[in-house]
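Student: sequence and predicted structure, then a few things I'm wondering about:
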Amino acid sequence: MKFSANEDCIQVIDETTNVVNIINELTMHGTTNNEDPFYIFDIGDVVKKHQSWIERMPRVIPHYAVKCNDNDVVLATLAALGTSFDCASKVEISKVLSLGVQPERIIYANPCKSKSSIIYAREVGVKTMTFDCDIELQKIKKLFPDANLVLRIRCEAEIAQCALGKKFGCDPVIEAPKLLKTARSLNLNVVGISFHVGSGCADFPIYRKALGFCKVLFMKAEELGYNLTIVDIGGGFPGDNDKSIDEVSIIINQSLEEYFPEKHVRVIAEPGRFYVASAFTLITNVHSKKNIYNPLSDEIESTMLYINDGVYASFNCLLYDHQIVKPKLLKDHSETEKTIKTTIFGPTCDALDEIIVGANMPESIDLGDFIYFENMGAYTLPVASPFNGFPLPKVYHFIERDMWQMVRSMIPVEANDRFIEDFIGKTIEIVSTTA
C-alpha cells in the first residue's frame, strides 16, 4: 500500500486496512511533515453510520447537524447518500445548497435568527425553521410570513456532554401552549414541535418524556386549528467507536409507536456526532519533553510532553464539548515497561493549553514519537483556530474499495456522475495492494 499525503484526493484502498496502518504508511515514509498534526478521515465509517441509522430507526429522517463538522467531504458524502441537513446560519445553508441539496431537505434549526438570516432563508427557499419565543414570531411575521414553523420546547437530559436548555427552548407545559396561540393570532403556519435533549446524551429515557410533551402539544395545536405534521427529536446520539445507538433507538421506536403511530407524522432528527465522531483520528507528534525531578532524591517523578495540537485547535472539544480524550501511542511499548505520571500540553504559549493531566504513560516516550487520538470528528475542526501561529491539521481521506463500490450503488442516479467524477473538488486515486 502506498498512501500519499494529498489533501486534494480521496484514496480508494484495494485492501482491508485500518487507520493505524495508514498512519504508519504516512509517518514511516516521510510523506508528511511530522511537525504538523493531521487527521485520517475514514469515509466508510460515515457510510456505515448512515446504514446503522436507517436499519435501527427507519422512520426517523436524519438531518445532519452541520455545525458538528462541516468538512466538505463529510457534507458531500451525506448529501450524495440522500441525508437531509440541520443548518444554523446563512453560511451553513449556502454550503449545503452548493452541493445540490434541495432547500426542502434543510431545517433552519436556530430558534434565534438575525433579520438578514431570515430574509436569506426566504430568498433561497428554506421554509422550515424553529422558534421558541413570541419576539421571534413577530420577527418572522414581518420578514417571512409564509415560513413553516417548528416550535422548540425544552426537555433536557440529566446526563449530557453539553446542555442546551439554558439557551434554547420554551417550557412545554406553560410557555408552549401560549406560543401556539400567539402564532395562531398572527396567522403563522406552525407545522411541528421539536426538542433537543442535549449534545452527547447519556439519559436515553428522556426521549420518551419529550415525545410525550410533543403529543400533548399536537393535541393543543389541533384545538387551535393547526394540523401538525413534524416531530423533530433533535440530537444527542452517541458516535464514538465504542458506543452504539441500539439502546436509544429501541426507546425512540417504542415511544413513537406509543405517541405517534400515525404514519402521516414526519419524524426527523438532528444527529451530529453520531455520524462523524469515530470517522476522524487525530495524529500528533511530541516536539518537546520536560522531566520534573524530586528535589530530595533527584529522581524523575513526572514528565510533561508538548505536542503539535492543542485546545485552541482540535482539542477545543475539551473546553466546549466536555470531551474526554484518550491518547494512544503509535510506537509499540511493552506492557511491563515503567510508566510515569504524564501531562500533555499543546503547542501554544498559554498555560490553559493543557490536554491530559497525570496520565500513566511509558517513561520512554521521546521527541518525535507519535500520539494519536480516536473519536475526534465531532466539534473539533469547525471550532479550531490558528492561535499563536500554529497551523491547523490537514485531513487525509480514504475509503476501502468494497465500501466505495457500495457507496456508489447507494447514491441516487442524479448525483452519481458528479460523485464519481468530481467529488467536491477531490480527485479519486486508487491505492493498490502492490504499490
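Tutor: Arrived safely.

Student: from here on, contacts and neighbour counts on C-alpha atoms
Tutor: Noted.

Student: okay, strands next: where are they in the stretch 201-350 of the chain?
Tutor: Secondary structure of the stretch 201-350 of the chain (DSSP state E, counting those that start in this stretch): strands at 230-232, 266-269, 280-293, 300-307, 327-329, 339-345.

Student: hmm, who's touching the lengthiest helix in the chain?
Tutor: In the chain, taking DSSP state H as the definition, the longest helix is helix 206-223. Residues outside helix 206-223 that contact it (CA atoms under 8 Å, 6 or more residues apart in numbering) are 155-157, 172-173, 176-177, 180, 192-195, 197, 227-228, 231, 233, 251-252, 255-256, 259-260.

Student: now find how far off-centre it is within its chain.
Tutor: Its chain's C-alpha centre and that of helix 206-223 lie 27 Å apart, by CA atoms, centre = their mean, to the nearest Å.

Student: list the buried residues of it.
Tutor: For helix 206-223, the neighbour count (16 or more other CA atoms under 10 Å) marks 206-208, 210-215, 217-218, 220-221 as buried.

Student: next: stretch 272-284.
Tutor: Those would be 272-284, for stretch 272-284 by 16+ other CA under 10 Å.

Student: the structure to be compared is supplied as follows:
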Amino acid sequence: MQFADAIRTTEFDAFYTFDPERLARATTAFVEAFPGKVLYAVKANPLPQVLSTARAAGVAGFDVASIAEALLVQAQVPGARCWFMNPAKSRRDIERSWRDLGLRDFVVDCAAELDKLLAVLPTHDASVRVYVRFHSGASDALYDLNSKFGASHEETLRLLQRIAAQTAWSTGLAFHPGSQTVSVEPYLGAMQTAARLIEQADASVSALDIGGGFPAPYDNMPVPPATSMLARLGEFVASSASLRRLELMCEPGRALVYDCMSLFARVILRKDDAVYCGAGIFGGLLPAQQFFRLPVRAWRDGRPIANTAADAQREFIVFGPTCDSNDRLAFPYALPSQLQEGDWIEFQHVGAYSESVRCAFNGFSVDHIVTLGAHELD
C-alpha cells in the first residue's frame, strides 16, 4: 500500500510508516563514529525490514535476547552473526543456539548462569566466548538495568577465573548503563571499572561490550547527538592501555531506529479538549504513556494541517480506542484547535519499542506498515 492510499482509507484507523532512508542514515553515522563493532539490539524493533536495513547500513551483527530473536535474524539476514547477550537463558536455548544456529557468544552475571553454560556447551570449544556482565555503577538512564543484572566487582573476578581455569573459552566483559542514558559519564565510569577488572583478573580478557542505552531525542527530552558521546568514548579507549587492545562492541537499539517510523492514528472521537484515536498505549504508543512526549502533527485530506494564526492550536488529552481508562498518553499534545473526527494524528519517533511491545488488546491492532520513498514525509 502507498502512503497516499493509507492516509485516505476508511478501512482501518491506524497504520505505521517506515522510512528506510532515515534508518540507514542513522545507522551509518553511528557505525562510522563508534570505534568498534556495532551490534543492533533486536528487541528495540524486530521488523524484518529494520533488520535488513540495519545490516546493509553496516552493523556487524545482532544482539539477541532469545532463541526466537536469533531465529528471526537467521531467517531475515542469513549468515549474520548473533550475540546471545541475555544473562538469564534456559539450558534448552543455550544448547540449541550453539548447536543449530552457530552462536558462540554468551553472557553471564552469576555463578548459576555459568554453571548452565559449563553443563551444556563443550568446554573444549575455543570458538566460544563468554562475557561477564558487571554492575556498571551510577547511571542517569531513564530505565536503569542494574537493578536486574550485573555482577559485583569480586564476583566478576571469580567468574573470569573460573572460565579460564575450566574451559578453553575466551572471555570478555560487558555492562549496560540502562536505556535512554542521557550523558556519556555512566559509560566512562563503567569503562574505568572494566580497566580495573582487566588489571586485577587472573584471566586474559579479549573483548568489552559497553551495551546499549544510547539516547534518542523526544519533545520533552533533548539529548546530545550520539556521535558526540561516541567521540568521547573513542578518546577514552585510545588513552587506556588496558582497553585499546580489546575488541570493543556496543548494542544500540533506540538510537538507530527511533526516527524511522511514525504511527498514524485516526481521530475517532473528539470530546471538547479530549481526542480518542485509533491507537493507544496497547497499540504502539506505550512509550508515550511512560516517559516520552512524541513529536506530532495533524493531517486532513492527505496533507498536514497548517498552523496559522487563524488556526490556533490547543492542548488535547489523547486517549487510545480501548475501554481501559489507562489507555491515555502521559502528556497533553498541542494540535490544531479545529481537529475533528476523521483527521489523523501522526506520532513521530516511534521506531523504538513501539512495534516490539504492542498487542491487540480489546481487538484493536495496527496491522499495516507503509514503506516510504525518499523524503516522502519530510
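Tutor: Ah, there it is. Keep in mind that what you see is a predicted model, and the values were worked out from it rather than measured.

Student: let me see the TM-score of these two.
Tutor: The TM-score (TM-score structural alignment, normalised by the length of structure 2) is 0.88; 361 aligned residues with a CA RMSD of 2.4 Å.

Student: if we can go back for a sec, distance to residue 419 of structure 1 added to the buried residues of stretch 272-284 of structure 1, as JSON lines?
Tutor: JSON lines is the format used below for the buried residues of stretch 272-284 of structure 1 (distance: CA to CA, whole Å):
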{"residue": "272", "distance to residue 419 of structure 1": "22"}
{"residue": "273", "distance to residue 419 of structure 1": "24"}
{"residue": "274", "distance to residue 419 of structure 1": "23"}
{"residue": "275", "distance to residue 419 of structure 1": "19"}
{"residue": "276", "distance to residue 419 of structure 1": "19"}
{"residue": "277", "distance to residue 419 of structure 1": "23"}
{"residue": "278", "distance to residue 419 of structure 1": "23"}
{"residue": "279", "distance to residue 419 of structure 1": "20"}
{"residue": "280", "distance to residue 419 of structure 1": "21"}
{"residue": "281", "distance to residue 419 of structure 1": "24"}
{"residue": "282", "distance to residue 419 of structure 1": "26"}
{"residue": "283", "distance to residue 419 of structure 1": "28"}
{"residue": "284", "distance to residue 419 of structure 1": "31"}
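
Student: list just the nearest of those residues to residue 43 of structure 1.
Tutor: residue 279 (6.8 Å; CA to CA).

Student: residue in structure 2 paired with that closest one?
Tutor: Matched to structure 2 by TM-score structural alignment, residue 279 of structure 1 sits across from residue 260.

Student: quick one: contacts for that match?
Tutor: Contacts of residue 260 of structure 2 were listed using CA under 8 Å, 6+ apart, and they are 18-23, 349-351.

Student: okay, and which of the residues you listed map to helices?
Tutor: Per DSSP H, the contacts of residue 260 of structure 2 map to helices at 20-23.

Student: gap between the aligned residue in structure 2 for residue 381 of structure 1 and residue 349 of structure 2?
Tutor: Matched across to structure 2, residue 381 of structure 1 falls on residue 355, judged by TM-score structural alignment. Residue 355 of structure 2 sits at a distance of 12 Å from residue 349 of structure 2 (criterion: CA to CA, to the nearest Å).

Student: go on, residue 29 of structure 2?
Tutor: Counting by CA to CA, the gap from residue 29 of structure 2 to residue 349 of structure 2 is 18 Å.

Student: between those two, who's got more neighbours?
Tutor: residue 349 (24 against 16; other CA atoms under 10 Å).

Student: I'd like to know how far that one sits from residue 2 of structure 2.
Tutor: Counting by CA to CA, the gap from residue 349 of structure 2 to residue 2 of structure 2 is 20 Å.

Student: who touches residue 174 of structure 2 in this structure?
Tutor: Going by CA under 8 Å, 6+ apart, residue 174 of structure 2 touches 107, 131-134, 208-211.

Student: of these, closest to residue 307 of structure 2?
Tutor: residue 211 (41.3 Å).

Student: what lines up with the closest one in structure 1?
Tutor: Match for residue 211 of structure 2 (TM-score structural alignment): residue 234.

Student: residue in structure 2 matching residue 326 of structure 1?
Tutor: Counting by TM-score structural alignment, residue 326 of structure 1 lines up with residue 295 in structure 2.

Student: that match contacts residue 347, correct?
Tutor: Yes. Here residue 295 of structure 2 lies in contact with residue 347, judged by CA atoms under 8 Å, at a distance of 6.1 Å.

Student: so which of these two has more stuff around it?
Tutor: A direct count of neighbours by other CA under 10 Å for residue 295 of structure 2 and residue 347 places residue 347 higher, at 22 against 17.

Student: for residue 243 of structure 2, see how far away that one is.
Tutor: Separation of residue 347 of structure 2 from residue 243 of structure 2 (CA to CA): 41 Å.

Student: okay if I get the contacts of residue 174 of structure 2 as CSV plus distance to residue 84 of structure 2 and neighbour count?
Tutor: As requested, the contacts of residue 174 of structure 2 are exported to CSV (distance: CA to CA, whole Å; neighbours: other CA atoms under 10 Å):
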residue, distance to residue 84 of structure 2, neighbour count
107, 7, 24
131, 10, 29
132, 12, 29
133, 12, 28
134, 16, 27
208, 15, 24
209, 12, 25
210, 15, 24
211, 12, 24
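
Student: rewinding a little: so the match of residue 381 of structure 1 is in which element?
Tutor: Using DSSP states H and E, residue 355 of structure 2 maps to neither a helix nor a strand.
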